[in-house]
Structures are given as C-alpha cells and as structure tokens.
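[1] coordinates for the following, if possible.
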Amino acid sequence: MRAGIIGGGFMALVHARALRALGVEVAGVASSSQASAVMAAERIGATRAFPTVGELIASSDVEVVHVCSPNSTHATFAAQAVAAGKAVVCEKPLATTVEDALRLARAASEAGVPTAVPFVYRFYPVVREIRARVMRGDIGRPLLLHGSYLQDWLADPAETDWRVSSTLGGASRAFADIGVHWCDVVEFVTGQRITRLNAKMTTAFGSRGNEPESVETEDIVTMMFETDGQASGSLMVSQVSSGRKNRLAFSIDGEAGALAFNQEEPNTLWAGSTTENRIIHTGSSAMSLGDVQRLTLLPPGHPQGYQDAFNAFLADAYGRFEGLPVRDVPTFEDGLRAALLTDAVTRSSQLESWVDVSSLTRVAAPVSSVQAPVS
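    Below is the predicted model of the structure:
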C-alpha cells in the first residue's frame, strides 16, 4: 500500500518514519503551497511533491491519505479522502466541532472506508499490561482515576504557534490537543467511559509572541469527572508547566491495588498494594502474554518510546486496512468521542458547573468489527 501525507510539519515526519518502518512507500506529500510541498518531500522522504491537496487525494499512486495539516483543515481534507474511497489516517482532533466529527464518522461508516486516529498511547506495552491487569480483576473494581498531561513548550509567553490560534487550531487547545489523549488511554485501560465532568479552562498568558497577539485558547484545564463504572476522577492538563516535556501520567486505584504509568518513563509499570509496591520493567517475565509481548520489541533494559508506539499504531491500522482482524485500532469513532469530551469540557467551563458528556457512542450506520479492505 502507498501513502500520501498532507502537511509537512512535526507530525508528518513522525508518520513518515512509521511508514518507512512498515515498508510503506510515502508516494507523495502536499502542503500549503508547491514550494512547501517540495521542501516537505525532501524532509520526510516522499517520492513526489503534489501541487495541491486535491491532486494528492485523487492520485492513483495514493491508497491511504494521512491528514497531518492544521486542525481547522482536518474535517475538509478527511471528507475529501473518504469521498474518494481512500483509507484515512487523520490526526486529532478529527474536527474542531462535534457536528463535523459526527459527519465524518458517519460518512466513513456509510462508505465502508477504513479509518484511524493516532491515539498512540494505547500502543505502549506498559499501557497494554495495565489494561490486561484491570480486565483480569487484579486490582478489583477501579475506584479512582487520576493524573495529568503536562508540557512546557508554551511556558514562555514569547513562544507561540499556529495551535494557539482559535481559527487554525480550534476553540480548545490544551484539552483538544493533549487532554483527549489522557482521556482516551484511561478509558481504554479501564473499559469505562467518562459520563459527567466539571472543568475549568484557564489562559495563563493573554498575549503571546514577540509582537504580542491576543490569545483565546486555554493553557490549562482542571477537571473532575465520574464514569459509568462509578469511579471518580481528576485530571490536570497544562502546556505551561516548566520542566514537564511530555508527561502523560495516570493512576488507576482499585479496591485491591493500584497501577500507574508515566510516559516520560514509559518502560516501567508501578504496581501498588497495602503490603508492597513494585516496579515492573517492559520485557520482564512478570508481563502478560499476548498483546503485551507482541508490542514488546526489545529485551528488558532496552527502552522503547513514542516513535515505537506510533509505529505499532500504524502497523495495526494498516493491518486493519488490509482486512485483517486487528482489534483496538482507534478510528473516526474515537475521534468523535474526543470531540464530545472537548465539547463537554468547553461547556462546563463556560457554565461553571457539572455537565453530562453526550451519550452518543456510535454513528448512525454501525461499523463492523473489521472494516472493508482497501482495494
């Protein structure tokens, strides 16, 4: 299968590395202009620079379209790819509104087009180990889900980026960008859904850049929540926490024990009980069989990281695109779920009260367990 990438920034490079690891040809790239596409093609190793996005999507050389452009363009480009019958890997947010996310999920389902959204933290071996232990009942019923996703790339008000703009990035930044990752991975490992939440969105710096421009999107989100499994939870999201580079951390506290993960130390699992605490390393004999071992590429002491998780995500996504019975690949439905959570966080912050998360869990046309393979 051959891939085409829309966009030429950091995430396009991550996608291209994962595709090369799979042995998939990056047949082309399109960007905001022909000149930027040429530069992107050289940077990510694409075979061809397409003059326009439309030409990339229409090309017979491209069977899978990867949408890695600014957030405000995701819905448009993904819809065009679906209409062309191409498999689609779309960066999150799938869309900047619930309505657009719902339209995309329904369109892909009705067309039988296979899709994927890179909620890649699901693909760490330690995360799969936590899921296996929770599902086995090792820690009993989960009572408390808590943690944070902290970054510092915007801790200096002189720093700015297109993501800061509500026009290009959407009305929510910190939560839509990284908070949804935390929610996805915690819902994935527990099998529970957040049903109610109370959130506050805070903008730490009202202006940014050397030539200050006003900022409308949030830097910080604090959130309390409840789940359909009667668990309580709390989450802190920040892009202005000095020293925290990409710290997605969560703890699952159950009736009989606790489990914790920190993405800045992704090869260790913390397991706690009233009698002892243990640190378990990726690849050790204490890890589960099956999915955990499948995703464990190296012996203990040889660290795996974010790019490895991303590679595993794309390997499973492409397996599903080809009609294999691959489970747990996040799809447009998961992108819709993230949009619903973002909408609830925004409404809660505006109303300064608890709100229900929409119960919409499935698009109008049911999606089969194995989507149609790409022809």
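[2] switch to C-alpha atoms for all contacts and neighbour counts from now on
    Will do.
[3] element containing the nearest residue to R20 once chain neighbours are set aside?
    Ranked by Cα to Cα, 6 or more residues apart in numbering and with sequence neighbours excluded, the top spatial neighbour of R20 is V26, at 7.8 Å. Secondary-structure assignment from DSSP states H and E places V26 in strand 25-30.
[4] what comes into contact with the helix or strand just after that strand?
    Per DSSP H and E, the first helix or strand lying C-terminal to strand 25-30 is helix 34-44. With Cα atoms under 8 Å, 6 or more residues apart in numbering as the test, helix 34-44 has contacts from 7-9, 12-13, 16-17, 28-31, 46-52.
[5] give me the buried subset of those.
    Using 16 or more other Cα atoms under 10 Å as the burial test, the contacts of helix 34-44 include 7-8, 12-13, 16-17, 28-31, 46, 48-52 as buried.
[6] strands along the stretch 251-375 of the chain, start to end?
    258-262, 268-272, 277-281, 355-356 (DSSP state E, counting those that start in this stretch).
[7] one more, so I can put them side by side:
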Amino acid sequence: MNKVNIGMVGYKFMGKAHSHAYRDLHMFFPEAAAPVMKLICGRDEKGVAQAAEQFGWDGYVTDWRELLARPDIDVIDINAPSDAHKEIALAAAKAGKHLFCEKPLALTLADSREMLEAAEQAGVKHMVGFNYRFSPAVQLAKKLVNEGRLGQIYHFRAWFLQDWIVDPDFPLVWRLQKEVAGSGSHGDLGAHLIDLAHFLVGDMTEVIGMSETFIKERPMPSSMTGLSAKGSKDGPRGEVTVDDATLFLTRFANGALGSFEATRFAPGHRCTNSFEINGSKGSVKFDFERMNELQVYFRDDAEDVQGFRRVLCTDPSHAYMQAWWPPGHTIGFEQTFIHEVVELMNALSEDRKPVPNFADGVKCQQVLEAVDQSIAQRRWVRIDEL
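    Got it, this is the predicted structure:
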C-alpha cells in the first residue's frame, strides 16, 4: 500500500493537528505509505470549506456518510466531539473503512466495546489517538522499563494539569457537557495518563478515586473552537455536568502502586502532562512542557555523581529522531501526531494492527469507568468488575 486515501470528520483543534501530520509526514518519513488528503467533513459548510483550503484537503463535505460512500476512501479519521465517535465508527467499519479515532474512544465502556467488536468483525484496521506515546522521551522511558534498567517497578505517579477554565465566566463549551464529552478532566486529560501507565507499566487491577466540579454553572457560548470560546457573562448560563478535577489511586498487576491527578484548575499550568516511575534500580521523570527531555536516575552510578541527569532525546538513536533535525534541535507537539500517523501508515502497509488500537481504547475506558464507579460508591473497585 503506497498511498492511503483519508476521509476526515472534524476540522478544529484535532482536525488541524491530524491534517498537519498527513501533509508533512512524507517529507520526513518517505519510506512510509503516503496519506492522501481526499475529503474533510464538518457540519458548518463555511467553516469546513475554509479548513479544507487552509489545511490542504482536496475537497470537503458536510455529511460524514458521503465519506463512506466513496470507494476511493481507505481510512476514516474521526476527531469530532466524543458523542459522534460511535455512530461514525460503526458505520465506517460496516462500509469496510479502516479507522483512526481520537480518544476517548466513546462516551461509555459499552459503546467502546461495541466499536472494537464492529471493527474486528469487519476485519478493518483500527487505531486510537493517544499521541503522547509517540514522544521520543516517552519511548526512551518505555525502553528503559522493558530492558529492566529501572529494575522492579514500584511506583507510577502521573499528573495532567491545565488552567484554561479557571475563570468562572469562561463559557460552557462542549467539553464541559457530559452528553457530548462523556466526562471532563478525567476522560480528556486522565485518559492520556491512563494510557501512558498501561504503555509503560502494565495493567491495573483496582482503583479508588475522588472528583469535584468547582464551577457549577457557566455562560452559554456564542462561539467556540479548540480550547477557546466566546460568551457573555451577563447572558444565560448552563450547568456544568462534568468533573473539573479527578484524582485516583491504583494497584498494578505487577505489584506497583499508582497515583493520578487530572485537573483544569491549576493556575500556571498550561499543559503539564507529567509522570514519574520509580524502580529498584532507578527512576525516570517526564514533563511534556519539556517534551524533548527525560530525567533519568540510576542507583548504580558512582556515589559522588548520583542524581537525576537530563537526557536530551534528540539524537538519531532515539525513537523517530533519525528523520528530524541534527542532535539538539528539538521537536514539538505536532510531531507526536506525525509519529502516530507513521505507525498507522506502516501498519496498513504491513497488514498488521496499529498500536495503540481500539483494544487499548477499551482498556482505558474500563479504568475511567471503574474510577467513576469508585467515586459514586466511595470504595475500591476492581477493574475486572466492569
């Protein structure tokens, strides 16, 4: 498969990120199959037409069903709001289209399982959008764990902190409405932490959590895009139906302990997506705001030079970096999506499942709902209960 024709649903924040990845991939990874940007879809014709021209798509439609009817479309990319994922994915699988869907996979565990089953029965490839896995520094952390260089893993602690809705007069965007988003910081930010934990440490066995919605009502929006919106603080207000912050503890199947915090109420933290792993032989620390770096500590270093060292993950020996710039020249957020699409393109060419795929999305959703159940019932919940 030398070329892969893409039909994409969604054209705002994630639509721009995915479009950039498709457009620039072959410049840096010419050995991968080339994604062809056929059609982009959005309900607002003016908005999607502008996006099609700006992002470089061949054309646009306003009904996603038109994408499925096109025999020349190979992959359906779904980055519309979460409430649209299931319907589009089920229909696309039935139409024999491969699937690339943003996280969280669906609004509920039951829906995500249905999506996985439909894709598997249809025999189509499926991928879920956990882009942070594809940071070279995260890939190095994975390598150190896999090679046993950190020893037995004791702790995984992670936190994803943002501050974009601290203002109580920030409008009620779709991400703050449960019927559209599924959940708040838990499903939006916490899902990334859960996937990183699964990727780096392994499966979880039980969880206990707590959450809070600090601002109960907000002004209705007059317009919104990405993480920004406009609205009058003196106008009508609506109820916030998702969590503003969720914290939980977990036990991993390998005996490690974990702690997770996801909040949009941490002033000064624009996108602090961080984790630390402690093992019997050493530790690593990662902060996405310094995404090209991994802090590494080894216990067997000479005593007089022990301490966390900064590893700049820009040498060709680090994952994906052979395609980029000379050592020391850093990459950014957008490159994680290019690496993600490289995996998708290679999987299609090699006739294998991409990683992460819908099974990883289901596993993440299972933890999300176990935490929700724990909060509602004020008890430890085993993952295998769900």
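[8] what does E213 of structure 1 align to in structure 2?
    Aligning on TM-score structural alignment places E213 of structure 1 opposite G238 in structure 2.
[9] I'd assumed L176 was in contact with that match.
    No: between G238 of structure 2 and L176 there is no contact under Cα atoms under 8 Å: 10.0 Å.
[10] if you count what's nearby, which of those two comes out ahead?
    Taking neighbours as other Cα atoms under 10 Å, G238 of structure 2 and L176 compare with L176 leading, 24 against 15.
[11] make sure the residue nearest to R20 of structure 1 is actually in contact with A12.
    No: counting by Cα under 8 Å, V26 of structure 1 sits too far from A12 to count as a contact (10.7 Å).
[12] joint contacts of these two?
    By Cα under 8 Å, 6+ apart, V26 of structure 1 and A12 have these common neighbours: I5.
[13] can you map out the helices along the stretch 101-250 of structure 2?
    109-122, 136-146, 178-181, 185, 191-200 (DSSP state H, counting those that start in this stretch).
[14] please identify the most buried of these.
    Across the helices of the stretch 101-250 of structure 2, averaging neighbours per residue (mean count of other Cα atoms under 10 Å) puts helix 185 on top, at a mean of 26.
[15] distance check, the equivalent of N131 of structure 2 over in structure 1 against I252 of structure 1.
    Applying TM-score structural alignment, one finds that N131 of structure 2 aligns to V120 in structure 1. Going from V120 of structure 1 to I252 of structure 1 by Cα to Cα, to the nearest Å gives 19 Å.
[16] the two: which is more packed in?
    I252 (25 against 21).
[17] and the more buried one, what's its match in structure 2?
    Using TM-score structural alignment, I252 of structure 1 sits opposite I277 in structure 2.
[18] give me the residue at the spatial middle of structure 2.
    F130 (3.2 Å; Cα atoms, centre = their mean).
[19] so that one versus K281 of structure 2, what's the distance?
    In terms of Cα to Cα, F130 of structure 2 sits 28 Å off from K281 of structure 2.
[20] picking that back up, adding mean neighbour count and distance to V292 of structure 1, write the strands of the stretch 251-375 of structure 1 out as CSV.
    Conversion of these to CSV gives the following (neighbours: other Cα atoms under 10 Å; distance: least, Cα to Cα, whole Å):
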stretch, mean neighbour count, distance to V292 of structure 1
strand 258-262, 22, 15
strand 268-272, 20, 12
strand 277-281, 15, 12
strand 355-356, 18, 34
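[21] redo those strands as a markdown table? Include distance to R106 of structure 1.
    Output for the strands of the stretch 251-375 of structure 1, formatted as a markdown table (distance: least, Cα to Cα, whole Å):
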| stretch | distance to R106 of structure 1 |
| --- | --- |
| strand 258-262 | 34 |
| strand 268-272 | 38 |
| strand 277-281 | 41 |
| strand 355-356 | 23 |
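[22] quick one: closest of the ones you listed to R136 of structure 1.
    strand 258-262 (13.1 Å; Cα to Cα).
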